[in-house]
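Have a look; sequence and predicted model below, questions after that.
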Amino acid sequence: MVLPILAWVFTGLLLVLLLTCVAAARGSLRRNRWFGVKLPALERSDAAWRAGHAVSVVPAAVAFVVALIASILGLFAPAIYWVTIVAAVGGVIWVFVRATRAADRVTP
């Protein structure tokens, strides 16, 4: 019973991550103390903040779509919920790596 709930919570969190990356990449979500991908490389400058979030849109979207499909399929075959968990963990790692690399390429 816990696995389906966890899978759907992770799917929702991936959606929040995706929307955050889109908003920050567009400039709607400016660098702040409370919300966004909070990595030291992204906190260095506004340009690093936007660059890091911009390259994170694709990995966040891929992870969200995979998690959503797996969560829906999990309604019929509960073992597939594990794919959601793997997609969430892998997606967040992918976002962090790409965001850090992009922010590091931005000159201060």
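Perfect, I can see it now.

Please count neighbours and contacts with C-alpha atoms only from this point.
Will do.

so V37 is in which element?
Using DSSP states H and E, V37 falls within no helix or strand.

adding another structure so you can compare the two:
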Amino acid sequence: MIIPATVLTVLAVLLPIVSALCAGGVLRRNHLVGIRFPALQASDAAWTAGHRAAILPSTVLAVLAVVLLVLSYAVPALALWGSILTMLVAIAGFAWGILAALRAARAA
């Protein structure tokens, strides 16, 4: 259970990094990297606004997922439930970041 939690945590850490690269113009609108929903693909302004909005919520929950994962590794008694909680937090980070991105992209 701890391996899937580790993989999801790594992906949760990558989301705010990729979002920052997209919001900063390093990664332009494309079909390979970034949050690729139609609302964000609609224009360069929507792409930038959406990714900018995803940075904070995805960062907050990525940091929490890392803390929970470290605890899962450090305290064997927490391995199972810590891993499950880590995965839920990572998934919540994806959802919150994507929802924030979609709202901002539609408003752009």
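Nice, thanks for sending it over. Worth saying up front: this structure is predicted, and the values here are computed from it rather than measured.

Superposed, what's their TM-score?
Overlay of the two chains. TM-score (TM-score structural alignment, normalised by the length of structure 1): 0.93; 104 aligned residues with a Cα RMSD of 0.8 Å.

so the equivalent of L6 of structure 1 over in structure 2 is in which element?
Alignment note (TM-score structural alignment): L6 of structure 1 maps to P4 of structure 2. Under the criterion of DSSP H and E, P4 of structure 2 resides in helix 2-23.

now that helix: how far from the chain's centre is it?
Relative to its parent chain, helix 2-23 of structure 2 has a centroid offset of 5 Å by Cα atoms, centre = their mean, to the nearest Å.

Packing partners of it?
Counting contacts by 3 or more Cα pairs under 8 Å, 6 or more residues apart in numbering; DSSP states H and E, helix 2-23 of structure 2 packs against helix 44-74, helix 79-107.

which of the residues in the longest one are buried?
Meaning helix 44-74 of structure 2. Buried residues in helix 44-74 of structure 2, defined by neighbour count with 16 or more other Cα atoms under 10 Å: 44-59, 61-66, 68-73.

and if you look at the last one?
In terms of neighbour count (16+ other Cα under 10 Å), helix 79-107 of structure 2 has its buried residues at 79, 82-94, 96-106.

what sits against S83 of structure 2?
M1, I2, A5, L68, L69, S72 (Cα atoms under 8 Å, 6 or more residues apart in numbering).

Aligned to it, what sits in structure 1?
Per TM-score structural alignment, S83 of structure 2 is aligned with Y81.

I figured A105 of structure 2 hits P38, correct?
No: with contacts counted by Cα atoms under 8 Å, A105 of structure 2 stays clear of P38, the gap being 9.5 Å.

if we can go back for a sec, average separation of the helix holding P4 of structure 2 from the aligned part of structure 1, please.
Taken over the aligned residues, the distance from helix 2-23 of structure 2 to structure 1 averages 0.7 Å (mean Cα distance after the TM-score superposition for structure 1).

Where in structure 1 does whichever helix or strand comes after that helix align, residue-wise?
The helix or strand immediately downstream of helix 2-23 of structure 2 is helix 38-41, counting by DSSP H and E. With TM-score structural alignment applied, helix 38-41 of structure 2 matches the range 40-43 in structure 1.
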